Structure formats: C-alpha cells, structure tokens
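A.B. asks: Sharing a model prediction with you, sequence too.
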Amino acid sequence: MSAYVLVAEDDPKQAELVRRYLCREDYTVRVVADGRSAIDEVRRQRPDLLVLDVMMPGVDGLDVCRVLRREYDLPVLMVTARASAEDKLLGFDLGADDYLTKPYDPRELMARVRSLLRRAQPPTSTSLRLGDLVLDPVRHEVRLGARQVSCTPAEFRLLTTLVAAPDQVFSRGQLVEQAYGLDGHITERTIDVHIMNLRKKIEDDPREPAYLRTVYGVGYKATDGRHG
C-alpha cells in the first residue's frame, strides 16, 4: 500500500506542482489550502507524512505543528520562504522533522519525503532501558517509570541513539550522522534544540540533567539517571 502524504499549501500552483511530483512516485496525496483544514484532515485520516507550508491564512503552519504535536508523532516536513536560522530552529522546536526553504528543486523535496518516510518505518529491535527510562522502538514509546513521555520522531531518533550506547560520548556531528543520516538535513545546532526539549520532558531538573549530560567541548552522552 502506498504512503499517504498530506500537503498543506495555500499557493495553488505550488500545491499542484508538489501533488504531481508525489503522484509520480505513486504516493496517495491530498491537498488542503489552510491550517485549519490540515488539522481536521490529520484527525480524520492520519497521513504517513505531512508536507506543511508555514505561511498560510488563518492558522499558520507553526500553529498547525504545535497543535498536532500534542496528539500525533507523524513526520512533518515544513516548507517556507522564511529561511533564517531562527525560523528553522523555531520549526524544529515545535516538532518539525525537516525544513525546506523556498524556492526549492522539487527533486530535493521528493528526496526528503523519501528519507522521512523511510526513517518512519517501524523498527524491529527490542526495548532499550537506561535507569527508569525505557524506549520501545516498535511502538515508538518512551516511558519514565510509570509516566509515558511524548516525543517527536526527531527527538525519538536522537534519544534512541544515545540510550542505545550508554555513557558513550557523541559529538554533535556524530549524532547528526547516526540519528538522522547524512540525508537528514539536520544541523549540529538543531541537536542542541532537541536535547533541550528532551531534557524538559525527562529530567527532574533540566538545568541539572541526570540522563542527557553535556560533555563540555565534546558533545553529549546518556547515563542511567543517577546524579554524581
């Protein structure tokens, strides 16, 4: 069965171009023209991937991402003319998995779509445990003791990479390559954003992390949650 891709784009010409390229690769495609419709469509029939324009009338793409991230962990590819580093980091902070700036080559869009869908395939490995932190790659679940922790797909991949190798120190460059691959379009600065967000979710005190620790001048490592 082909993957279902939802495209939220208010520019009719751009939306039609994206739709044609996606259909050429046999994806099932639906196009909506505003943020409210994107939220409603995801709730009606959850897609395998959301291609999300940022600047849309009414509810913009950032608000769409903010709302949907509370409910789903579907891959989100943001597309926008806003190309500053701050805009990109805000998108990642809200839960986007990738970020493509306009104008872009449609072939690059398709490469990123394929990459996100490939990485979203459920793995077959068993659960990972580190202290009270448990990751289930098959169910895409994170638990801290009895509490379930909601993570975006990008955060989950980063956390899995670290927890799978406890006490191993990773540079930011290594985390980009191992968690996302060379085609992941994730920067080293994005790693810092994801680490910050994960600490807010799993640490008792994000300022004094016990699970995700900084090794100054090198990068990050995962430990068993005990201070000291």
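C.D. replies: The structure has been received and is ready for your questions.
A.B. asks: C-alpha only now, for contacts and for neighbours.
C.D. replies: Will do.
A.B. asks: Next one: the closest residue to residue 31 other than its chain neighbours from residue 15, what distance?
C.D. replies: Leaving aside its chain neighbours, residue 31 sits nearest to residue 7 (4.7 Å; criterion: CA to CA, 6 or more residues apart in numbering). Separation of residue 7 from residue 15 (CA to CA, to the nearest Å): 7 Å.
A.B. asks: Overlap in contacts, the two.
C.D. replies: residue 31 (CA atoms under 8 Å, 6 or more residues apart in numbering).
A.B. asks: which of those two has more neighbours?
C.D. replies: Neighbours were counted for residue 7 and for residue 15 using other CA atoms under 10 Å; residue 7 has more, 25 against 18.
A.B. asks: dropping in the other structure now:
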Amino acid sequence: MAGILLVEDDPSVRTGLELALARQGHSVTGYATGEEALDHIRARRPEIVILDVMLPGIDGVEVCRRIRKLDSLPIILLTARGDDLDVVVGLEAGADDYVVKPVEPRVLDARIRAVLRRLESASTDRITFGELVIDRGALKVTHNAREIHLTPTELRLLLELVRHPGQVLNRRYLLRAVWDHTHVADSRLVDACVQRIRAKIEPVPAEPIFIHTVRGFGYRFSPP
C-alpha cells in the first residue's frame, strides 16, 4: 500500500510495528536513529515517515525539522502519553499528525491511509486570489509567482478553507475534514498547521490577510 520509513529506537516496538504494518500491505523500512533515517531519505524517498519523538542522538523533533528542509513528505509522530509539549513542538516543526504510544496498529494504519489520501487531487481547478494562485490539479501553490512548498496536510487544510471563502470553519469541522479525527482535543493539529501555512503564504504572518482567526470559533479564509 505505502512505502513507510519507521524510526523507532525500541527494537521490540519497531519489529512489532513492522510486522503489523506489513500485514496491512505496507512496505516498511525501520531504523533506530534519526541519522540513519535522514541518510535513507536522501538516498531513497519513502512515501511517509513514522517518527518516534524520543530518539538517541538527534531527537524526533529535530529529525522532523531536517526532513522539512529536504522534502514535504508526510510525517506522523509517535509520542508518549501525556507529552503535550512534544506534540506541540513536533507539529510546529512540520509533522502532519501524531499517534500516542502504546500504538494500536489499526489506528496507525488508519492515520497513514488518511494522510496519504491528502495527496490525492480533488479537482483540476485553478484558483486565484490576487497574487496567491492555487492549482488543485497540479497540487501547486504560488505567491507572487514564487512556488510555495506545502506538505500534503497543509495543502489539504488550505484547500478546505478556500472552498468556503468568507465562512468561519470551526476546529472540530476542520479536524474531521482534513485529518479524519473526531476528538476535539486534537484541535492543536489545526492551530499548528494554520501557523505553518501562514508562515509560507502570508506577507506578514503575524498580520494575516488570507487566513483569519475568529477567536472562540475557528478560522476564516478572507482574501483581500
């Protein structure tokens, strides 16, 4: 189904996930360190990365940052229960989703499939908002004729907001539409992703002109 790079330093957890994901039809390559994973990505690009936050040497958050400098491929974090700070920092570093350990393989498989679905094009429309151009067919975004590199999740969220210009979309709706999540506590996924998109498409991210926050409700795409 998918070529997965799994980065997990616990050999028993890594082997268990490799076997479970292989039974779901995935091709899995496992490593124990971030350094090995980065070397693998440079040599042979996977379709998705499953990345433990707590790694020896370079930790998972730093690995995530380094991957984002190389590529926009999807990243799912594996986090210990209750490590909210790790989750937030990891999402801000560019992760697309997270799963709390101990990991239920069926849950992880569902998250993998959901993330990969975001790679699919929904239509062939080319949408223009001033200097911001979104080509849904080519999955390409440009601003002032400069290509903006978005991850699949960032692109999916931006497209969802663009589909409803001028409307306020609450976090619960966006979680369902973009991440296939229903747990409202995961709303930080939305907030972190919006911050990353703003950093890429807004002339001044602290004073957004495209994606506006409506406090207590959610976000509204209101191009100038």
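C.D. replies: Cool, got the structure. Not measured: the values here are computed from a predicted model.
A.B. asks: What does the TM-score come to for these two?
C.D. replies: The TM-score (TM-score structural alignment, normalised by the length of structure 2) is 0.90; 224 aligned residues with a CA RMSD of 2.1 Å.
A.B. asks: about what we covered before: can I assume the residue nearest to residue 31 of structure 1 is in contact with residue 47?
C.D. replies: No - if you go by CA atoms under 8 Å, residue 7 of structure 1 and residue 47 don't touch, sitting 9.7 Å apart.
A.B. asks: From residue 124 of structure 1, how far off is the most centrally placed residue in structure 1?
C.D. replies: Nearest to the geometric centre of structure 1 sits residue 97, at 2.9 Å (CA atoms, centre = their mean). Distance of residue 97 of structure 1 to residue 124 of structure 1, computed by CA to CA: 22 Å.
A.B. asks: ditto for residue 212 of structure 1
C.D. replies: Taking CA to CA, one finds residue 212 of structure 1 at 25 Å from residue 124 of structure 1.
A.B. asks: for residue 145 of structure 1, same thing?
C.D. replies: 23 Å.
A.B. asks: compared with structure 1, how much does the longest helix along structure 2 deviate?
C.D. replies: If you go by DSSP state H, structure 2 has its longest helix at helix 187-201. When structure 1 is overlaid, helix 187-201 of structure 2 sits 2.0 Å from its aligned residues on average, using mean CA distance after the TM-score superposition for structure 1.
A.B. asks: Have a look at how far, on average, the next helix or strand after that helix is from structure 1.
C.D. replies: Downstream of helix 187-201 of structure 2, the next assigned helix or strand under DSSP states H and E is strand 211-214. By mean CA distance after the TM-score superposition for structure 1, the fitted strand 211-214 of structure 2 averages 1.8 Å away from its aligned residues in structure 1.
A.B. asks: wait, is residue 13 of structure 1 part of a helix?
C.D. replies: Yes - secondary structure of residue 13 of structure 1 (DSSP: H, G, I helix; E, B strand; the rest coil): part of a helix.
A.B. asks: which residues does it contact?
C.D. replies: Going by CA under 8 Å, 6+ apart, the list of residues near residue 13 of structure 1 is empty.
A.B. asks: Spit out the contact partners of the residue nearest to the centre of structure 1.
C.D. replies: 75-78, 116, 152-154.
A.B. asks: who wins for most neighbours among these?
C.D. replies: Within those, residue 76 tops the neighbour count with 27 neighbours, counted by other CA under 10 Å.
A.B. asks: Verify the contact between it and residue 100 for me.
C.D. replies: No - the criterion here is CA under 8 Å, and residue 76 of structure 1 misses it with residue 100 at 11.0 Å.
A.B. asks: so where do the helices sit in structure 2?
C.D. replies: Going by DSSP H, structure 2 shows helices at 11-23, 34-43, 60-70, 84-92, 105-117, 152-162, 171-174, 187-201.
A.B. asks: ranking these by burial, who's on top?
C.D. replies: helix 152-162 (a mean of 22; mean count of other CA atoms under 10 Å).
A.B. asks: what helices or strands is that one leaning on?
C.D. replies: On a contact count with 3 or more CA pairs under 8 Å, 6 or more residues apart in numbering; DSSP states H and E, helix 152-162 of structure 2 meets helix 105-117, helix 187-201, strand 218-221.
A.B. asks: Stretch 166-180 of structure 2: end-to-end distance?
C.D. replies: 23 Å.
A.B. asks: repeat for stretch 166-180 of structure 1
C.D. replies: 19 Å.
A.B. asks: For that stretch, which residues meet the burial criterion?
C.D. replies: 166-167, 169-172, 175-180 (16 or more other CA atoms under 10 Å).
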